[in-house]
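Participant: Sequence first, then the predicted structure, then my questions.
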Amino acid sequence: MQLTDTHTHIYYEQDPEKQAQLMNRCLENGVERLFLPNVDVASIAMIDEMVPKYPTHCFAMAGLHPCDVKENYQRNLDDIYASIASRKIYAIGEIGIDLYWDKTTLSQQLDVFRQQINWAKSLGLPIVIHCREAFDEVFEVLESERDEKLRGVFHCFTGNLEQAKQAIDLNFYLGIGGVVTYKKAGLDLVLAHLSIDNLVLETDSPYLAPVPFRGKPNESSYLIYVAQKVADIFQLPIEEIARITTENSKKVFGI
């Protein structure tokens, strides 16, 4: 069984021994493919340090997270874009809009989001979207950018059925993580009306740990709990969920 974690910040663990232990636990649980989203300029080096250690398991992205959009955002964007020439990346991410923490930066977030969508289109890459309390704003941008080049993943999807269908119609996969295991989240009820062909799995490690680890630091090896919950929803063997969602990840990321 081969599982793919399409969104993990495993590189945040900078202690070499602890990082190796995290990876070993991944491989023990069949989590063999990990996609590493970039969030700011500083995380480029962390990702670039980890990928060569695990070249058949770890795959890089490049992007500026909406929560890291500050006054000097254009300089940060330029630095991130400049790094792409010397790196192998598989997506522009994570990018998007976050209105949970700070609504005052919306205009800047919109500018950053659009610029990075254009990077992805020019490079022929998917985008990985961070959307928190901003579905209307994100969809407005995506609808205006809709074309055959626009595609990617809605990371940590927690929307309703209508939003799920709109995302899928825009050529996006839904990234399903630990929230699907939370009893009151209602995400399981949404997925029951969708096809497994539209989903990929993720952890967002070290955040959003699934049950039975909710409230504790998450790690990519816990993806197996997400996969089992999705298997329960679709009434399929976990091995089949792993196969389909890994194939979906290959379609979106090209590897």
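Facilitator: Okay, I see it. Keep in mind the model is a prediction, meaning the values are calculated, not measured.
Participant: When you work out contacts or count neighbours from here on, use the C-alpha atoms and nothing else.
Facilitator: OK.
Participant: Can you list the residue ranges for strands in the stretch 151-255 of the chain?
Facilitator: Counting by DSSP state E, counting those that start in this stretch, the stretch 151-255 of the chain has strands at residues 152-154, 172-176, 199-201.
Participant: in terms of contact count, name the helices or strands touching the second one.
Facilitator: Taking 3 or more Cα pairs under 8 Å, 6 or more residues apart in numbering; DSSP states H and E as contact, the helices and strands that strand 172-176 lies on are strand 152-154, helix 161-169, strand 199-201.
Participant: let's bring in a second one:
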Amino acid sequence: MVFIDTHTHLYTEEFNNDRKEIILSAIGQGLSQFYLPAIDSSTTQAMLDTKNLFPDRIFLMAGLHPCSVKENFKEELKHVVSFMEIHDFSGIGETGLDFYWDTTYVEEQKESLHRHIEWAIHFKKPLILHTRNSTRETIEIVKPYISQGLTGIFHCFSGTAEEAAEIVDMGFFLGIGGVITFKNSGLDKAISGIDLSHIVLETDSPYLAPVPYRGKRNESGYIPLIAKKLAEVRKVELEEVARITTSNALNIYKSSLS
């Protein structure tokens, strides 16, 4: 079986002591590709260094995380533009709205999101959306651009069944990670009516580790645990989840298995 982690922050300091070993371990678990969303200028070099460890397996994105949108966000957006002028990138993000930690910069987050949408359309790249406590608001911002060919992933989807249906009707995919293994998360019910052809797997490592590692550092090698739970929820074989979600990821990122 072959898996793809469509969203992992392998470049963060949590992996500084064993990054290469963690990636090799994940490859041993069947992981073929790793997609790294950007955070901000402070992590760009670490992201590039991580790609250099396994350049044929690690793919980068260009963007500004909504939690990094502060007073200087326009300077950060200029940094993203500079990055895109120099480096290859497979997606735009992660971007979006985060109303969980702080709502001081909501309008700035929205402005940043609109810039990312413009980039995604211009470069014909998937848009990777962070929607913590903001799924409905994000849908309403994104929806008018669908006619321009915009597509992407609602990363770490945590919305309702109605929102899930609306998102896939827009041509976007749902990123499903460790939360699906959490008791009483409700995610299993929210995606019960969604065909696997609209789902991709992700870890968001080092965050949101699946059971039985909940609360500990997450790793890309835990993708099979997420896939197993998804197979249980959907009452299908694990191999089917692996095959379909991997195919979805390759299509989204216009990639192929090496």
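Facilitator: Received the coordinates, thanks. Quick caveat, the model's predicted, so the values are computed rather than measured.
Participant: Now compute the TM-score of the two chains, please.
Facilitator: The TM-score (TM-score structural alignment, normalised by the length of the first structure) is 0.97; 255 aligned residues with a Cα RMSD of 1.3 Å.
Participant: circling back to that earlier point, out of the helices and strands packed on strand 172-176 of the first structure, which gets nearest to residue 208 of the first structure?
Facilitator: With Cα to Cα, the closest approach to residue 208 of the first structure among these belongs to strand 199-201: 13.1 Å.
Participant: The closest one vs the second structure, average distance?
Facilitator: After superposition onto the second structure, the mean distance of strand 199-201 of the first structure to its aligned counterpart is 0.1 Å, using mean Cα distance after the TM-score superposition for the first structure.
Participant: In the stretch 1-150 of the second structure, what residue spans correspond to helices?
Facilitator: Taking DSSP state H, counting those that start in this stretch as the test, the helices found in the stretch 1-150 of the second structure are 19-28, 44-53, 73-86, 106-123, 135-142.
Participant: now, of the ones you listed, which is deepest in the fold?
Facilitator: The highest mean neighbour count among those, using mean count of other Cα atoms under 10 Å, belongs to helix 106-123: a mean of 19.
Participant: Count the residues that sit near residue 193 of the second structure.
Facilitator: Residue 193 of the second structure has 13 neighbouring residues, counting by other Cα atoms under 10 Å.
Participant: sorry, back to before: could you dump the strands of the stretch 151-255 of the first structure to TSV with distance to residue 8 of the first structure?
Facilitator: Shown next, in TSV, are the strands of the stretch 151-255 of the first structure (distance: least, Cα to Cα, whole Å):
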stretch	distance to residue 8 of the first structure
strand 152-154	13
strand 172-176	11
strand 199-201	10
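Participant: Same list (the helices and strands packed on strand 172-176 of the first structure) but as JSON lines, adding distance to residue 241 of the first structure and mean neighbour count.
Facilitator: Below are those laid out as JSON lines (distance: least, Cα to Cα, whole Å; neighbours: other Cα atoms under 10 Å):
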{"stretch": "strand 152-154", "distance to residue 241 of the first structure": "17", "mean neighbour count": "27"}
{"stretch": "helix 161-169", "distance to residue 241 of the first structure": "19", "mean neighbour count": "16"}
{"stretch": "strand 199-201", "distance to residue 241 of the first structure": "9", "mean neighbour count": "28"}
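Participant: Ok, which of the ones you listed comes nearest residue 216 of the first structure?
Facilitator: Of all those, the one in closest proximity to residue 216 of the first structure, counting by Cα to Cα, is strand 199-201 (19.3 Å).
Participant: What distance do you get for the residue of the first structure sitting at the aligned position of residue 197 of the second structure to residue 182 of the first structure?
Facilitator: In the first structure, the residue paired with residue 197 of the second structure according to TM-score structural alignment is residue 197. Separation of residue 197 of the first structure from residue 182 of the first structure (Cα to Cα, to the nearest Å): 22 Å.
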